[in-house]
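Engineer: Quick one: sequence plus predicted model below, questions after.
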Amino acid sequence: MPHTSTAVEIHELSSPADLQQLTHVFDDVWHPDPGNRPVSVDMLRALSHAGNYVAGAYVGDRLAGGSVGFFAAPVGRTLHSHVTGVSRIGRGHNVGHALKMHQREWAVARGLQTITWTFDPLVARNAYFNLAKLGAVPVAYHRDFYGELADELAGGDESDRLLVSWSLGSPAPPAPADTADDLLGAGARLGIDVVEGEPRAVTDIGSGSAVVIPVPRDIEAMRRTHPVVAARWRIALRAALAPLLDPAGTRRAIRFLRSGHYVVEPTGD
């Protein structure tokens, strides 16, 4: 049975024709180099045939988004969501949320406990969706995770990624009530300082301090118009955030505010 959310219907995909359409949706989202697509039709066919997650979101009779995931370690417990994208047709229809809810139901029905995925930590809207709306938890910062992607959204910059884990038995968190100014006023430290438009990581932060880390409102537009500044933001965020996700360091909780700030706080564990 399809999963329906408002005007969106989600279906698992398996036929070569449907999978070809799905690659066109991903092309519309990322505008990749033709030789370096996020996933090919033959790989989609193999993943679907082997029982992995390959789904498309329809608005009316038009394919407007899709998601691809595969079983991952720990065996029998985890689905890794490799790629999820929504085309221009799907904007304004909550297609991304509908896809994640369908993916969650699919995983729960197969006895899985966790879904993991990576995303560009500089994309504020994705950080808010993943951390604040879904309640996924950051577990690692990976430097240049995919190497050169050569797609329009990434530009020519390195492909740093934040790995998150979504516990399927946990409810979505409440919306954050505090603001970046509230936290800074209460003694939190600023993790990136912007001086004359240049982002600079602040590295002399004690292990017991809460840290507020801003990111640009629209890094993808910045990569098109000011690619050098965008690259400096990646360098600054890497320097500010990656050490706080060091598994050997202090245990920390990470959330994201609608204003475009990561908030990293020691948990006391």
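Structural biologist: Yep, that arrived. Numbering: from 1, shown residues only.
Engineer: all contacts plus neighbour counts: C-alpha atoms, from now on.
Structural biologist: Fine.
Engineer: how far away is the nearest residue to Ala136 once chain neighbours are set aside from Ala221?
Structural biologist: Leaving aside its chain neighbours, Ala136 sits nearest to Trp166 (4.3 Å; criterion: C-alpha to C-alpha, 6 or more residues apart in numbering). Counting by C-alpha to C-alpha, to the nearest Å, the gap from Trp166 to Ala221 is 28 Å.
Engineer: quick one, which of the two is more surrounded?
Structural biologist: Comparing Trp166 with Ala221 by neighbour count (other C-alpha atoms under 10 Å), the higher total belongs to Trp166, at 22 against 13.
Engineer: Provide a list of residues in contact with the more buried one.
Structural biologist: By C-alpha atoms under 8 Å, 6 or more residues apart in numbering, the residues touching Trp166 are Thr114, Ile115, Thr116, Leu134, Gly135, Ala136, Val137.
Engineer: Which member of these is positioned nearest Val264?
Structural biologist: The shortest gap between Val264 and any of these belongs to Val137, at 11.6 Å (C-alpha to C-alpha).
Engineer: Confirm for me that the closest one is in contact with Val164.
Structural biologist: Yes: under the contact definition of C-alpha atoms under 8 Å, Val137 touches Val164, with a separation of 5.1 Å.
Engineer: which other helices and strands contact the longest strand along the chain?
Structural biologist: If you go by DSSP state E, the chain has its longest strand at strand 62-72. Packed against strand 62-72 by the contact rule (3 or more C-alpha pairs under 8 Å, 6 or more residues apart in numbering; DSSP states H and E) you find helix 16-30, strand 53-59, strand 78-86, helix 95-109.
Engineer: Out of the ones you listed, flag the one nearest Ala253.
Structural biologist: Closest to Ala253 of the helices and strands packed on strand 62-72, according to C-alpha to C-alpha: strand 78-86, at 21.5 Å.
Engineer: Put this next to the first one:
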Amino acid sequence: MSHTYTIRLFETYEDFKQMADLERLIWGIEPIPENQTMIAHKNGGLALGAFQGDQLIGFSYSFAGFRDGHSYLCSHNLGIHPDYQKQGIGDALKKVQRQEAIKLGYSLITWTYDPLESVNGYLNLSKLNGICRTYIEDCYGDMPDSFSEGMPTDRFQIEWHITEDYLDQPNQWSEEGAEMAASWGLNADGILSIDEINIQLEGEKWLVPVPKNFQQIRQTHPQAALQWKKTYRKLFNQLFDAGYTAVKLIKTKDEPVNYYLLVKQEQLSF
């Protein structure tokens, strides 16, 4: 199978129909109607896709946002066909999204993701240099999709400050001197679990463990997955309210978890 592809803005109604079909395939839910996504694209939004010939294999869909006198771009969906995942297409789509958003006059793109999805965290924070200082409880309510069913839909809200020069540099944040905000272990059933540490909120940096494969925990031991959700909700609300910001996801080799790195907000360069 050839893995060559091109990335371009959506141009025809057929492009939006293909996006709807891909949404159904990836998440098993009813997609956003294509007449809505097309109009949003033409009025300050941004829809672009990775195409192999005429076939859409990945897409990024965004709409215009406005709050407190400032406009920004809401990046609502990023989806890759299952046969083409883990090949860097999502990263490539985000980089083109940044370029096109700047052309439209934006300086900020925001989106949400489940903080327990480690792969997404690595892309959003470590590769793209996004930051997070907002935790949204039960963002989407009860979602019936294959990734969220039976779980509260808590989300991190990413801020991607697309005109800042630091985005073009490798993520420079170091975990040196960071303290553990929570510990992980294996419970009596051998399932990965998390325990909150009573943090005093005086440290310079904090580390929070995140499972490398949360979906496996959710599918096989939903109660353990729910405990991760509850602990995350309490812990990150506490950290963000105290002025800390998530800036990186650190991969490990020999542990079943990776780690979020949080620093004081005043350490940010913008």
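Structural biologist: It's in. Bear in mind the structure is a predicted one, so any value in this text is a computation, not a measurement.
Engineer: TM-score for the pair, please.
Structural biologist: Structural agreement between the overlaid chains, expressed as a TM-score with TM-score structural alignment, normalised by the length of structure 1, amounts to 0.84; 253 aligned residues with a C-alpha RMSD of 2.4 Å.
Engineer: returning to that earlier point: just the helices and strands packed on strand 62-72 of structure 1: most buried one?
Structural biologist: When those are scored by mean count of other C-alpha atoms under 10 Å, the highest mean neighbour count falls to strand 53-59 (a mean of 24).
Engineer: Return the mean post-superposition distance for that one against structure 2.
Structural biologist: For strand 53-59 of structure 1, the mean deviation from structure 2 after alignment is 1.4 Å (mean C-alpha distance after the TM-score superposition for structure 1).
Engineer: Which part of structure 2 matches that strand?
Structural biologist: Using TM-score structural alignment, strand 53-59 of structure 1 corresponds to residues 46-52 of structure 2.
Engineer: try stretch 214-230 of structure 1
Structural biologist: Using TM-score structural alignment, stretch 214-230 of structure 1 corresponds to residues 209-225 of structure 2.
Engineer: Can you get me the start-to-end distance on the matching stretch?
Structural biologist: Distance between the boundary residues of stretch 209-225 of structure 2 (C-alpha to C-alpha) amounts to 14 Å.
Engineer: ditto for stretch 154-171 of structure 2
Structural biologist: Between the start and the finish of stretch 154-171 of structure 2 there is a gap of 25 Å, counting by C-alpha to C-alpha.
Engineer: any idea how far that stretch is from the chain center?
Structural biologist: Distance of stretch 154-171 of structure 2 from its chain centroid, counting by C-alpha atoms, centre = their mean, to the nearest Å, is 11 Å.
Engineer: likewise stretch 39-53 of structure 2?
Structural biologist: 19 Å.
Engineer: now stretch 122-139 of structure 1
Structural biologist: Once both centres are worked out by C-alpha atoms, centre = their mean, stretch 122-139 of structure 1 turns out to sit 6 Å from its chain's centre.
Engineer: That one maps to which residues in structure 2?
Structural biologist: Under TM-score structural alignment, the alignment places stretch 122-139 of structure 1 onto residues 116-133 of structure 2.
Engineer: List of residues touching that stretch?
Structural biologist: With C-alpha under 8 Å, 6+ apart as the contact definition, stretch 116-133 of structure 2 has outside contacts at 91, 113-115, 156-161, 166-167, 170-171, 210-215, 229, 240, 243-250, 258.
Engineer: let's see 7 Å
Structural biologist: 115, 156-160, 167, 171, 210-212, 214, 240, 244-249 (C-alpha atoms under 7 Å, 6 or more residues apart in numbering).
Engineer: Could you turn the buried ones of the residues you listed into a ChimeraX selection?
Structural biologist: Restricted to the buried members of the contacts of stretch 116-133 of structure 2, where burial is judged by 16 or more other C-alpha atoms under 10 Å, the ChimeraX selection command reads as follows:
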select :115,156,157,158,159,160,171,210,211,212,214,240,244,245,246,247,248,249
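Engineer: among the contacts of stretch 116-133 of structure 2, which are in helices?
Structural biologist: Residues of the contacts of stretch 116-133 of structure 2 located in helices (DSSP state H): Phe214, Phe240.
Engineer: measure stretch 36-47 of structure 2 end to end?
Structural biologist: Between the opening and closing residues of stretch 36-47 of structure 2 lies a distance of 12 Å (C-alpha to C-alpha).
Engineer: Same question for stretch 217-224 of structure 2.
Structural biologist: Using C-alpha to C-alpha, the end-to-end distance of stretch 217-224 of structure 2 comes to 7 Å.
Engineer: Kindly provide the distance from Asp195 of structure 2 to Ala181 of structure 2.
Structural biologist: Spatial separation of Asp195 of structure 2 from Ala181 of structure 2 under the definition C-alpha to C-alpha is 9 Å.
Engineer: Repeat that for Ser148 of structure 2.
Structural biologist: Using C-alpha to C-alpha, Ser148 of structure 2 is found at 25 Å from Ala181 of structure 2.
Engineer: Please consider this matter closed, and thank you.
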